[in-house]
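**Student:** Sequence plus the predicted model coming up.
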Amino acid sequence: MSNTPDTAVRAYIDAHSAAFLDDLAEWLRIPSVSADPARAADVRRSAEWLAAKLTETGFPTVEIWETGTGSRSEETAAAAGTGTGAPAVFAEWPSGTPGAPTVLVYGHHDVQPAALEDGWRTDPFEPTTVDGKLYARGAADDKGQVFFHTLGVRAHLAATGRTAPAVNLKLLIEGEEESGSPHFPALIHDRAGRLACDAVIVSDTGMWSEDTPTVCTGMRGLTDCQIDLYGPDQDIHSGSFGGAVPNPATEAARLAAALHDGDRRVAVPGFYDGVVELTEAERELLAELPFDEKQWLRTAHSHGALGESGYSTLERVWARPTAEVNGIGGGYQGPGGKTIVPSTAQLKLSFRLVAGQDADAVQDSVRAWVAAALPEGIRHEITFWGTTRPCLTPLDHPALQSVVRAMGRAFGQKIRFTREGGSGPAADLQDVLGAPVLFLGISVPSDGWHAPNEKVELDLLMKGVETAAYLWGDLAENGRAGQ
């Protein structure tokens, strides 16, 4: 129930936090680096460790799911040449309450590579606590944020006297997120029946800062491509032929220059079709955040802010679609000069997408734009590498409001809202399962995801535990209201 006594929750957490942290440290010692084939056994060991701990927590159903197998997964693996993937962990704990909503928690148990020589002050796979901070690879991304759900659900049960959660609780913890989740879309398609739910909680994100707790409401999507341009059949003399035949390097530069108009808007016709615009209320909420643009520029190693006219920096990176030139090349790149018209050139582009955009339609628009822009005598090929769809949960969604209330109880202050400028697998869950995606994370920017000396703030980690303890009762009472 949402009226879970706060004092009872906190007392349970205090009594069991030391054992919880000992268990987390044991898991963090497993170097589950999915990108390193030599660590495949460690990734599997990580999955097995988590499965055993979830059983110990009380989940009556715990399974290790192989990836790269099953109808869609095998097709995906064959097309990508990746073979069998890393194992995921699935767990399920029915509520026993008729009509209870079903909630799926998503996270990942694999981690980024790490070694002392990268600049770590301590062994990245020997957890070390200093001044209330736990240092280890995976401490924040994402083992710590996955694991707080185990103590959270136990605190929920202890404080309410229940023997099962107030919701039908499921967990899906994948093992190759840090390798791009190559088998994840196929896995959730193949297992959609087992994963069916009313809401998805993603605990693989963060907050604005230690002093400003926030809930993320959406992530941008992504599609990227390479455009190969072909002119003469070989490099030719620029004195004899230059100015009289098309130059693929020049055309690559012209395409790059034409990608945006004078207001820095993407100039590809049809690119903005369907975009869900920010409301004035959303813009006001984003403006409440204590954003220091000069500090942000320092973290970006940039000397100035620039983007689409009419939008703030946060609005540009969180809520607006973008196009970027990721690379451009062609012709002679060696020392000195070489007076040629090159035979080939390349342009690499990426497009961040927002809610309402259709990635297939964007790709079609880019193809048409390129074809119309190139002159006769230039052949071209466009290769799109993949698609990640955007996701967005409306601010007034009842399940989102449950997350906000639970987090507000744990932190004892107003919860504000953010979005993520990057992209991830959350949209696949939303699309396949037809459920809203809600983000519950307690990590902060200083935690150093993917960097040396990754850490998690222990007081914030316990706030995550407490939030989870309150959340299941609130979702049971309010999460499906008005749907």
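**Tutor:** Happy to help now that I have it.
**Student:** Going by C-alpha atoms from here, please, whenever you check contacts or count neighbours.
**Tutor:** OK.
**Student:** tell me, how many neighbours does H303 end up with?
**Tutor:** 9 (other Cα atoms under 10 Å).
**Student:** Take this one as well and set it beside the first:
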Amino acid sequence: MTSPEREYVSAHLDDLHADLDAWLRIPSISADPAHAGDVAASAAWLAEALRRTGFPTVEVWPTPGAPAVYAEWPSADPDAPVALVYGHHDVQPVDPPELWVHPPFEPTVVDGPDGPELHARGAIDDKGNVAFHLLGMRAHLAASGRDTPAVTVKLLIEGEEESGSPHFADLLRERRDRLDCDVVVVSDTGMAAPHLPSAVTSMRGLADVELTLRGPAVDLHSGSFGGAVPNPLHAMARLLAALHDDQGRVTIPGFYDRVRPLSDRERELMGRVPFDEQEWLAGPAASRTTAGEAGFTTLERIGARPTAEVNGMWGGYQGPGHKTIIPAEAHAKLTFRLVADQRPQEIGPLVQSWVEANLPAGIEAEVHAPPAGVAPCASDLDSPWMDALLSAIAQAWDSRADDVLFLKEGGSGPEADLVEQLGAPLLFLGAGLPTDRIHSPNERVLLPMLHRAAEATAHLWRELAARRPA
């Protein structure tokens, strides 16, 4: 099968590859203040690339943190729908650097079993997912013979997603008059496998908590005081061990009160996704066995159920040899992935009450929970915009819209802010794969996935225009 969009993309792949080679060399690590200049340079690079593509309006929007990039290309059709593309240009830290086979900011093409792979930090998360829109827009215009896109296209590419998007909601409020749209296209996700056209339909929310337990006022000699005073590390170990019951459910009272149950339709749709659990364990999961909430499949656990995870715990002496003490303090970091209709701002108080109810005598607790967090979000499976997305993906993957699989993304991002501030429905179009080692050493993107995604976005603008509101 072929199409004018595919022919254009195929003839201009070198442009996409050259763009990524230049952009991925910029170490735009938003979490590290030492790279603030690099994040600004990344925004400037993208702004120039968008101008080169033909966007008549391109602006770099400052924030109290890292800059975002805004672009707009109005359709000549005054009644055309308006689509806003969301992504981010910042990247994760590269630690530990010694585990990278190739330098993380020297893009390297490697032959893989499914085709050529591009290895670099940000190759898919999220510079690759943004870059395919540059080629996709040009393919759309060339295929349609238009001077302007069939829909008005806006892009908002932020610079702090990998740092929790602390200023994103404020930016949306401040720039609200520029961001009106009918639909938001999120390009920060992926698909099930190279040969399986699929669309993400939801993302989980996120709340984080840091616990500090205090016992004696100072570190004490374990020989003189051990067995006679409370040990905060013992208390922390017992507390965290009680975070889940023997069925893998979170034990915090009230945690599941707002959880929307999975419908039979949702479970049936998720069940269509081919999933080899042993292959997943040996590959991206790098684990010996599965674990989690009883009564749910692994795919349901990681995409459609809420979780509580201990991300780190520390306290006392951690140097060489022994220091025989009872430590004064113990610490732990926890995160909670949330599903519809949970509210991140309610998790901190629930944890506070649970900790207070389970503290042993002589131990004091401090629970620090940032008030904002990230809310969960989801697409409307029955909207005409979703029909347009499925049709675009199907054309790029030589498939049928009815055969496009639905995925639930286990990760979290600021997409709920877009829904809340702009009041527009979400679509997800991304080219990532579970094997792309996102956030890990040796991040990669499968280049054929980017090529197909560029074609899909070229189809998408035409398909959205055909479904304009009445």
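**Tutor:** Nice, thanks for sending it over. In this text the structure is predicted, and so the values were computed from the model without any measurement.
**Student:** Now A454 of structure 2: closest residue in space, sequence neighbours ignored.
**Tutor:** Of all residues not flanking A454 of structure 2 in the chain, G136 sits nearest, at 4.4 Å (Cα to Cα, 6 or more residues apart in numbering).
**Student:** Counterpart of that neighbour over in structure 1?
**Tutor:** In structure 1, the residue matched to G136 of structure 2 (TM-score structural alignment) is G152.
**Student:** pretty sure its match is touching W472, no?
**Tutor:** No: if you go by Cα atoms under 8 Å, G152 of structure 1 and W472 don't touch, sitting 9.5 Å apart.
**Student:** returning to that earlier point: superposed on structure 2, where does the helix or strand containing the match of G136 of structure 2 end up, distance-wise?
**Tutor:** Element membership of G152 of structure 1 [criterion: DSSP states H and E] is helix 143-160. By mean Cα distance after the TM-score superposition for structure 1, the fitted helix 143-160 of structure 1 averages 1.7 Å away from its aligned residues in structure 2.
**Student:** what stretch of structure 2 does the next helix or strand after that helix fall on?
**Tutor:** Once helix 143-160 of structure 1 ends, the next helix or strand along the chain (criterion: DSSP H and E) is strand 168-174. The alignment of strand 168-174 of structure 1 onto structure 2 (TM-score structural alignment) spans residues 152-158.
**Student:** corresponding residue for P67 of structure 2 in structure 1?
**Tutor:** Counting by TM-score structural alignment, P67 of structure 2 lines up with P87 in structure 1.
**Student:** V215 of structure 1 belongs to a helix, doesn't it?
**Tutor:** No: the assignment for V215 of structure 1, made by DSSP: H, G, I helix; E, B strand; the rest coil, is strand rather than a helix.
**Student:** Aligned against structure 2, show me the partner of it.
**Tutor:** So V215 of structure 1 corresponds to A199, using TM-score structural alignment.
**Student:** next one: A25 of structure 1
**Tutor:** With TM-score structural alignment as the criterion, A25 of structure 1 lines up with D21 in structure 2.
**Student:** Can you say which helix or strand has the corresponding residue of structure 2 for L395 of structure 1 in it?
**Tutor:** Using TM-score structural alignment, the partner of L395 of structure 1 in structure 2 is L381. L381 of structure 2 belongs to no helix or strand when assigned by DSSP H and E.
**Student:** SS state for K414 of structure 1?
**Tutor:** K414 of structure 1 - assigned by three-state DSSP - is coil.
**Student:** Hmm, A406 and it touching each other?
**Tutor:** No: if you go by Cα under 8 Å, K414 of structure 1 and A406 don't touch, sitting 11.1 Å apart.
**Student:** The two - which one has more neighbours?
**Tutor:** Ranked by neighbour count (other Cα under 10 Å), K414 of structure 1 and A406 place A406 first, with 25 against 13.
**Student:** related to what we said a few turns ago, what sits against the residue nearest to A454 of structure 2?
**Tutor:** Contacts for G136 of structure 2 (Cα atoms under 8 Å, 6 or more residues apart in numbering) come out as 9, 453-458.
**Student:** Name the residues that touch the match of strand 168-174 of structure 1?
**Tutor:** For stretch 152-158 of structure 2, contacts defined as Cα under 8 Å, 6+ apart pick out 66-75, 80-90, 168, 179.
**Student:** Mind checking which of those residues are in strands?
**Tutor:** Judged by DSSP state E, strands contain the following of the contacts of stretch 152-158 of structure 2: 68-73, 82-88.
**Student:** post-alignment, the longest helix along structure 1 versus structure 2, mean distance?
**Tutor:** The longest helix of structure 1 (DSSP state H) is helix 6-28. Compared with structure 2 after fitting, helix 6-28 of structure 1 has a mean deviation of 2.9 Å; criterion: mean Cα distance after the TM-score superposition for structure 1.
**Student:** Give me the distance between the residue mapped onto D126 of structure 2 from structure 1 and T205 of structure 1.
**Tutor:** In structure 1, D126 of structure 2 lines up with D142, judged by TM-score structural alignment. For D142 of structure 1, the distance to T205 of structure 1 (Cα to Cα, to the nearest Å) stands at 9 Å.
**Student:** Neighbour count: those two, which is higher?
**Tutor:** Each of D142 of structure 1 and T205 has its neighbours counted (other Cα under 10 Å); D142 has more, 25 against 19.
**Student:** surely the more buried one meets V111?
**Tutor:** Yes: D142 of structure 1 sits in contact with V111 when judged by Cα under 8 Å, with a separation of 7.4 Å.
**Student:** can you list residues touching both of the two?
**Tutor:** Taking Cα under 8 Å, 6+ apart as the contact rule, D142 of structure 1 and V111 have no neighbour in common.
**Student:** what helix or strand is S240 of structure 1 on?
**Tutor:** With DSSP H and E as the test, S240 of structure 1 turns up in helix 238-241.
**Student:** what span of structure 1 lines up against stretch 241-261 of structure 2?
**Tutor:** Taken onto structure 1 by TM-score structural alignment, stretch 241-261 of structure 2 occupies residues 257-277 there.
**Student:** Not counting its own residues, what contacts the matching stretch?
**Tutor:** So stretch 257-277 of structure 1 is in contact with 307-309, 321-323, 354-358, 362, 365-366, 369, going by Cα under 8 Å, 6+ apart.
**Student:** measure it end to end?
**Tutor:** Termini of stretch 257-277 of structure 1 sit 26 Å apart (Cα to Cα).
**Student:** Tell me who's in contact with G386 of structure 1.
**Tutor:** Neighbouring residues of G386 of structure 1 by Cα under 8 Å, 6+ apart: 223-224.
**Student:** Surely it is in a strand?
**Tutor:** Yes: under three-state DSSP, G386 of structure 1 falls within a strand.
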